[in-house]
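Q: need coordinates for the below:
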Amino acid sequence: MSKGVITITDAEFETEVLTAEEPVLVYFWASWCGPCQLMSPVINYAATTYGDRLKVVKMEVDPNPITVKQYQVEGVPALRLINKNQLLASTEGVIAKDKLLKILDEHLSVN
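A: Coordinates of the predicted model:
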């Protein structure tokens, strides 16, 4: 599967995330966000490392207010791990690579 990170919009959210066969890590970011630049390599690493059992998408917050509001994103960077329309995990702010991998390992091992 390993497709890397896919950029999506509000219009694509249902198709790419909610009805996806595999769990999806949604990365909310903004072009003006310095901490988001720190998270990008970690997100790319997750996409390549877990690509066989996880889809990774990124969504810029400013042009996509519907999803941002629906998932209560109050700060960026923010992550939401969703599987079949169910929120499994949620973080806001920069997190270390090992913390992200721990979250993914916890939730992906049951699939």
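Q: hey, let's count contacts and neighbours off CA atoms from now on
A: Fine.
Q: contacts for stretch 69-77, please.
A: If you take Cα atoms under 8 Å, 6 or more residues apart in numbering as the criterion, stretch 69-77 is touched by 27, 28, 29, 30, 33, 35, 36, 39, 92, 93, 94.
Q: another one to check against the first:
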Amino acid sequence: MTGFISLSKENFQREVMEAEGLVFIDFHTKGCGPCGLIPPIMKKLKEKYADRLKVCEYDVKLEDLIAKSDDVVEKYKVYGFPNIIIFKNGEVKENILGIYNIDAFIDAIEKNL
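A: Got it, this is the predicted structure:
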């Protein structure tokens, strides 16, 4: 259990699109080495921003990626990993691909608070 909200195509609308404020989503896939660098950063962000940031994770299934059968992945063009997307009130504000530096995430969050 990571302590982050686990997203899927079934709950994405409710948890992200209908959410008020900032939502930080880590799109990752199993077997992605660099993806493992993101959860410790997410934990720090969750602590730092407490009630001002909803921290979520979205496990992209490789078979869904190949089959193009995940509507969320297709809509937001999540084809590389890790891919962080920050939403505000249901609108994409930042799309960050392959960054592992907490300062880059803090800058993106601060800019959109």
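Q: could you quantify their similarity as a TM-score?
A: With the length set by TM-score structural alignment, normalised by the length of the first structure, the two chains reach a TM-score of 0.87; 105 aligned residues with a Cα RMSD of 1.4 Å.
Q: give me the buried entries from the contacts of stretch 69-77 of the first structure.
A: 27, 28, 29, 30, 36, 39, 94 (16 or more other Cα atoms under 10 Å).
Q: mind telling me what element the fifth one is part of?
A: Applying DSSP states H and E as the criterion places residue 36 of the first structure in helix 34-49.
Q: that helix vs the second structure, mean deviation?
A: When the second structure is superposed, helix 34-49 of the first structure averages 1.0 Å from its matched positions, counting by mean Cα distance after the TM-score superposition for the first structure.
Q: hmm, who's touching that helix?
A: For helix 34-49 of the first structure, contacts defined as Cα under 8 Å, 6+ apart pick out 2-5, 27, 29-30, 54-56, 76-77, 93-95, 97, 101.
Q: repeat that for stretch 90-102 of the first structure.
A: By Cα under 8 Å, 6+ apart, the list of residues contacting stretch 90-102 of the first structure from outside reads 35-36, 38-39, 42, 46, 73-81.
Q: which residues of the first structure fall in helices?
A: Secondary structure of the first structure by DSSP state H: the helices cover 10-13, 34-49, 65-70, 97-108.
Q: deepest in the core, which of those helices is it.
A: helix 34-49 (a mean of 17; mean count of other Cα atoms under 10 Å).
Q: and it, which stretch of the second structure?
A: Mapped onto the second structure using TM-score structural alignment, helix 34-49 of the first structure spans residues 33-48.
Q: centre-most residue in the second structure?
A: The centre of the second structure sits closest to residue 25, judged by Cα atoms, centre = their mean, with a distance of 1.4 Å.
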